[in-house]
Structure formats: structure tokens, C-alpha cells
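Asks: when you get a sec, could you give me coordinates for this:
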Amino acid sequence: METIVIILPLIAGGVTLIAVVGLSLIARWYALHNVTSETTVPAIARGTIDPWAFTDQQRGLIALLPKSLRRTFTVAGFATPNAQVKFVAIHALILVIAVTCCSWLAMSFNSSSTAIFLAGCMGAVIGWWIPFSWLEWRVTKRRIEIGSEFPVMLDLLQISLQGGMSLPTAWETVAKTLESASDAIAQEMRWINLEVGFGVRWGESLMAATERTGVTQFRSLGSLLEQTERFGTGMSLMIQVLCESMRYEEIQVLEERAHQASVKLMIPLVVLMLPATILLILGPMVLMMLDVFKRTTAD
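Replies: Just a heads-up that it's a prediction; the model follows:
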């Protein structure tokens, strides 16, 4: 009973604090959700690109987060402040659940107050780590998905340009085509198309896409489009050359990983199979020698 009296105020205080923060973020999300479209249009129309910029209406608790964390949100696909607020609110909820469950489990075993406090701290660590580990997994998964589908996008873009389409029309057509195959790259293509519609140059928009996704192929495509516009070279042919170079680089990366895999396999072979092999070879010999020593001692 004394343990419960000690630990319950700590749990109640932590839950209350996190609940207040979560409710504030949810309220902020509703405020952002109801903002008119004129105020939610970013600074793209003015020619400035900042993937992590916030308008005056969007400044709140989410704007107090570190810029590196907001960049991670953006690379993971949570580019809008609404999505970032949702993630922070869910993170707070998971943290509360983890702390409560670990503390309750410790209390159910009639543990001391110190053990219950340590269990609550362990739950806080688990509740803090799970969402961020999932976020890192999503960043890696989204980056790999966009990088693997990028040559396919270039092939479709080249075919559309050879068919007589203009670059904006071909870009929009390819984005619609890739929606069923890869929503990540289709989402980025729609965002780039929106920026170009506001008057941003292709090179600047693709550079911003590199910052949002961490995929350097967008930067290469932006440089190529700027060169074709400056020197008047054939866009379709240049895209084909870029696509072939990207596929060649991808093959080189796969070959490098294949060579590294053989080296990495040496670790489990040495750690697991070598002791078993030594035991299998030397085990019978050791048993025979022990048997001989026992007989000699008996004699």
C-alpha cells in the first residue's frame, strides 16, 4: 500500500503532463486543419523553397521541434505540419501506455518503490524508442523505394517526351502512372508539379525534392534539365543517358554488396560453426583420452 501511495502521484503527474501536451498538439492540428487554402500555400509562390518552413498560422508547439527532427519527418513522408503533429501526439500516447504498463506490471509483483520507478523509466525508454525506430525504418524504406523506382520514372518520362508531350504534361502523366506502383515517388512528382505550377524553376524544385527525400537522383535530374535548357540539347536523349548511368551505378552497388556479403558471412561461420566443428572432431578424442586415464588410474 505504501508503494502505491508513493508511485501513483509520479505516474499521475507524468500522465497529466503528457496528456496536456498531447491535447495541445491535437488542438493545434485542428487549428491548422481549418486554415484556409490561401494561408496554407507555402512560400513557393514567392519563389522561395524551404521544405521545413511554417507560415504564421502554423507556428506552435510543432515549430519548437528541432529542425533536424522536422527534416527526418519530411524525409519519412510527413512533410505537412498536420502529419508531424499527428506523429508527436501518437508518440506521446505510446509513451504514456508504455510507462503505465511497465509500472503496473512491477506493482502487480509487489515490488519495491525503487523497482517500480525503474520499471517506469524502462517503459519510458521503450515508449520513446519504438516510434523513432519505426520512423528511421520508414525513412530507409521510402528512400530505397524512391531510388529503385527512379530509373523506371525516367524511362516513362523519356517515352512520353519522345511521343511529343511537353515536359509538364509528361511529368504529370508519369506521376499518375506510378501511383499504383510507388506512391512515394508519385507523391514527390505531384509536389514538384505543384511547385512548377507556382512558377518555380525545374532545377530549384528538384533540388528541394532532394532535400525532402534524401535521394540525390532528383538533383542529377535537375542539373540535367538546366543544362538542356541552357545549351538546347535534346532532353529525351539526355534523360536516356542519365537513366543508363543510374542503372549502371545501381548494378555497381549491388555487386559491392554481394562482395561484402561473403566477408560478413565469415563472422557467423567463425563464431558458430568453428566451435561446433572443433567439438565434433576433438570431442571423441578427448573422451577416449579421459577413458584411458581412468583405466590407468584404476590399475
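
Asks: alpha carbons only for contacts and neighbour counts from here, please
Replies: Noted.

Asks: how close does G283 sit to A276?
Replies: G283 sits 10 Å away from A276, going by CA to CA, to the nearest Å.

Asks: check N82 too.
Replies: Plainly put, N82 is 55 Å away from A276 if you go by CA to CA.

Asks: these two: who's more crowded?
Replies: The neighbour comparison of N82 against A276 (other CA atoms under 10 Å) goes to N82, with 19 against 13.

Asks: please report the distance of the more buried one from Y30.
Replies: Distance, N82 to Y30, using CA to CA: 9 Å.

Asks: mind listing the helices for the stretch 1-150 of the chain?
Replies: Secondary structure of the stretch 1-150 of the chain (DSSP state H, counting those that start in this stretch): helices located at 2-33, 37-40, 67-75, 81-108, 113-162.

Asks: okay, angle between the first one and helix 81-108 too, please.
Replies: Our comparison of helix 2-33 with helix 81-108, counting by axes from the mean of the first three to the mean of the last three CA atoms, to 10 degrees, yields an angle of 170 degrees.

Asks: one more, for comparison:
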Amino acid sequence: MIEFATNNWILRALILLVIFGIVAAVVLFISSATSRRMRVSRELAALGGEGGATSSETLTRQRTEGAWARIVNRVESAGLNLSDTAETEITKQLRAAGFISPSAPRIYTLVRLIMLFVLPGLFVGLSLLKAEPPSLLTLYLGAMTLAALGIYLPNIFIRAKAEGRRKEILNGFPDCLDLMLVCIEAGLGLEATLDRVGREMANTHPLISQMLSETTLLMRAGASREDSLRKLGENASVDEIRSFATLLIQSDKLGTSLSTTLRVYSAEMRESRRLRAEEKAHRLPVLLSIPLVAFMLPTMIGVIILPAVVSIIRELLPAL
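Replies: Coordinates of the predicted model:
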């Protein structure tokens, strides 16, 4: 076994990789434990010092800040700027997908950079480990394809997540409007209505519940009703929710009945949901025709033609 390992370079490389992985894991564990102890010591020192209350990085921010945000801060402190020229557009896309953290655009850029280099590197490394490595042209084309995928896969993921979030909000918002209408007609104010509906929909529609709860907290924190409702439309990143927030603001300013407004808008939202369901139902025959034509039609043609082909082979081939 030892002679085989010494003669086979692939096995030697795998053994070295395993040893390197074990050593790296041990070093990472020790360094993370040490850094955690040092961070706790700094937090305690900051709390005990006179300037702890005015520190720019509070304990609440450190607890809520994720690991990716800390990695981004370390990368930028090392000298690599992760800000993008189209950061406003990226922020809108990430907000529509539900990523509202201030560091989300920089994390998005960092993930794209990592995938840009990691995917081609893995392809080239695995290709070179083969007994017969591919040609340079194959390596180049494969690496370029994977690099392009590494750039566009995060964008595709964000767009798909934003579309799923939008559909979930649109499908659950008519139920939210009905509950709000019941609360308004029962005599509750707008702030109490938003709070009650947000708590009631925590299990059925958690996204809508989170948005309504944030709006309620903004109102209780002292923000005006108009600013809180506009913030609701911005956080949702859905046109229908923006229209709903604008409608509530106008009703509040003009003094019209909120129950009438909610009843009309709820009927419109339910009609829109019904039309979307009918559209999906009408698209099903077209979508089903693709697998039917691709898989069943060739099989049917083969079954129909096969007896004739067998007869021709039996009768014409002997004569020829």
C-alpha cells in the first residue's frame, strides 16, 4: 500500500490535500475561538470605558451583522473596494428579493467575484488531475464558460427570488385587505389595524406580517403616517403595494372612508388574482404540448411505421 502510494502521484496529491484540509480546519477553529475571545474582551472594555456609549460600532449592530457582512468589511479594510457603479440598481433588485441590509450590495459583488474565480479554478484543477488532461483550448473554453456562469448565476438567483417573493405577497395581500376591512369596520384605527393584522398573519403570510409589523413600529417610533406607509411600499418593492400605500395616504389626507377604500381595493386585488389563475390555467395546454410533441409523438410515429418497415424488410430484401 505504501509502495502504491509512493508510485501513484494522484494518490499522493489526495493525501496531501487531506492533510492540508485537516491542518487548515484546526488552524481555523483555533483562530475563530481566539478572535471570539478577543472580540468579547473588546466589547467588555468598550462597555466599561467612558466612550462606550458613543462607540461607532454598537453591540446590537455586531449581533445583528451577519458573517458575510463581517467578511466584506475585512476584505474592504484589506484594500479591495466592493462598491459598484450601478449600486442603486443592485440595491433595488436586492430589496425586491428581500435583502434589505445596507451591506447587501457589497456582499452581492463579493459573491460574484468569488464565483468568477472559484468555478474556473475548480474546473482547471479537476481537469489537470485526470490521467489524460484536456487540451488548452478545452480548458480555456470551459473556464470562460464557468466564469460567465459565475457572474450571471447570482443575478439569476436574485431575480428568481424576487419573483417568488412578489408572487407570495400578491397572493396573500387580498386576505390581508379583508382582515384590515374587518378591523376598520370594528372601530380600530389604522395603526391598531396594521398591528392586529400583522400578528394574525404571522403564520399564514409571514412576509406581509413582517412588512405590517415594521410599519407599525415606525408609527410608534414617531414617524408620520405618510412616511411609514411610503416606507411600506418601498420595502415591498411591489407596484400593487405601492399603490395601496398611496391610496391609504390619500384617504387619510382627504378624510374619506377607509372601509370603502379597502373594500374596493380588495375586490380589485381578488379580481387580479383570479385573472392570474385563469392565465396560468390557459397556459397549461400550450406547456403540455411541448413534452407531448417531444416525447410521445416520435414514439407514436415509430409504433405506426414499424409494422410497415418490418414488412418491407421481409419482402423486398430477399428479392434484392
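
Asks: any chance of the helices of the stretch 1-150 of structure 1 in TSV, plus distance to D291 of structure 1?
Replies: Putting those into TSV (distance: least, CA to CA, whole Å) gives the following:
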stretch	distance to D291 of structure 1
helix 2-33	59
helix 37-40	85
helix 67-75	65
helix 81-108	52
helix 113-162	51
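
Asks: tell me which of those sits nearest to V263 of structure 1.
Replies: Closest approach to V263 of structure 1 among the helices of the stretch 1-150 of structure 1 (CA to CA): helix 113-162, 23.4 Å.

Asks: and the closest one against structure 2, how far off on average?
Replies: On superposition with structure 2, the mean distance recorded for helix 113-162 of structure 1 (mean CA distance after the TM-score superposition for structure 1) is 2.1 Å.

Asks: same question for stretch 244-257 of structure 1.
Replies: Mean for stretch 244-257 of structure 1 is 1.4 Å (mean CA distance after the TM-score superposition for structure 1).

Asks: what's that stretch aligned against in structure 2?
Replies: Using TM-score structural alignment, the residues of structure 2 aligned to stretch 244-257 of structure 1 are 267-280.

Asks: how about that stretch, which residues are buried there?
Replies: Within stretch 267-280 of structure 2, the residues that count as buried by 16 or more other CA atoms under 10 Å are 269-270, 273.

Asks: same check on stretch 233-240 of structure 2?
Replies: Buried, per 16+ other CA under 10 Å, within stretch 233-240 of structure 2: 233-238, 240.

Asks: looking at the residues you listed, which is nearest E76 of structure 2?
Replies: E76 of structure 2 lies nearest to N235 out of the buried residues of stretch 233-240 of structure 2, by CA to CA, at 27.2 Å.

Asks: report the secondary structure state of that closest one.
Replies: In three-state terms, and counting by DSSP: H, G, I helix; E, B strand; the rest coil, N235 of structure 2 is helix.

Asks: out of the buried residues of stretch 267-280 of structure 2, who's nearest S31 of structure 2?
Replies: Using CA to CA, R273 is the member of the buried residues of stretch 267-280 of structure 2 that lies nearest S31 of structure 2, at 53.3 Å.

Asks: farthest pair in the buried residues of stretch 233-240 of structure 2?
Replies: The most widely separated members of these, counting by CA to CA, are N235 and E240 (12.3 Å).

Asks: F87 of structure 1 -> structure 2?
Replies: Alignment note (TM-score structural alignment): F87 of structure 1 maps to Y108 of structure 2.

Asks: any idea how far A160 of structure 2 is from the residue nearest to that match when sequence neighbours are not counted?
Replies: Spatially, and ignoring its direct neighbours in sequence, Y108 of structure 2 is nearest to P154 (7.6 Å; CA to CA, 6 or more residues apart in numbering). To A160 of structure 2, P154 of structure 2 is 10 Å away according to CA to CA.

Asks: same deal with V124 of structure 2?
Replies: 29 Å.

Asks: leaving out chain neighbours, which residue sits closest to T6 of structure 2?
Replies: Nearest non-adjacent residue to T6 of structure 2, counting by CA to CA, 6+ apart: R12, 6.7 Å away.

Asks: what's the burial count for the one you found?
Replies: R12 of structure 2 has 14 neighbours, counted by other CA under 10 Å.

Asks: about what we covered before: residue in structure 1 matching the residue nearest to Y108 of structure 2?
Replies: Under TM-score structural alignment, P154 of structure 2 pairs with P131 in structure 1.

Asks: does that match touch A92 like I think?
Replies: No - if you go by CA atoms under 8 Å, P131 of structure 1 and A92 don't touch, sitting 9.6 Å apart.

Asks: if I pick the spatially closest residue to I6 of structure 1 that is not a sequence neighbour, what's in contact with it?
Replies: Leaving out its chain neighbours, the residue that sits closest to I6 of structure 1 by CA to CA, 6+ apart is S113, at 7.0 Å. Contact analysis of S113 of structure 1 by CA atoms under 8 Å, 6 or more residues apart in numbering lists 3, 6-7.

Asks: are any of the residues you listed buried, and which?
Replies: Using 16+ other CA under 10 Å, the buried members of the contacts of S113 of structure 1 are I7.

Asks: format the contacts of S113 of structure 1 as a markdown table; extra columns: distance to W202 of structure 1.
Replies: Formatted as a markdown table, the contacts of S113 of structure 1 follow (distance: CA to CA, whole Å):
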| residue | distance to W202 of structure 1 |
| --- | --- |
| T3 | 64 |
| I6 | 62 |
| I7 | 59 |
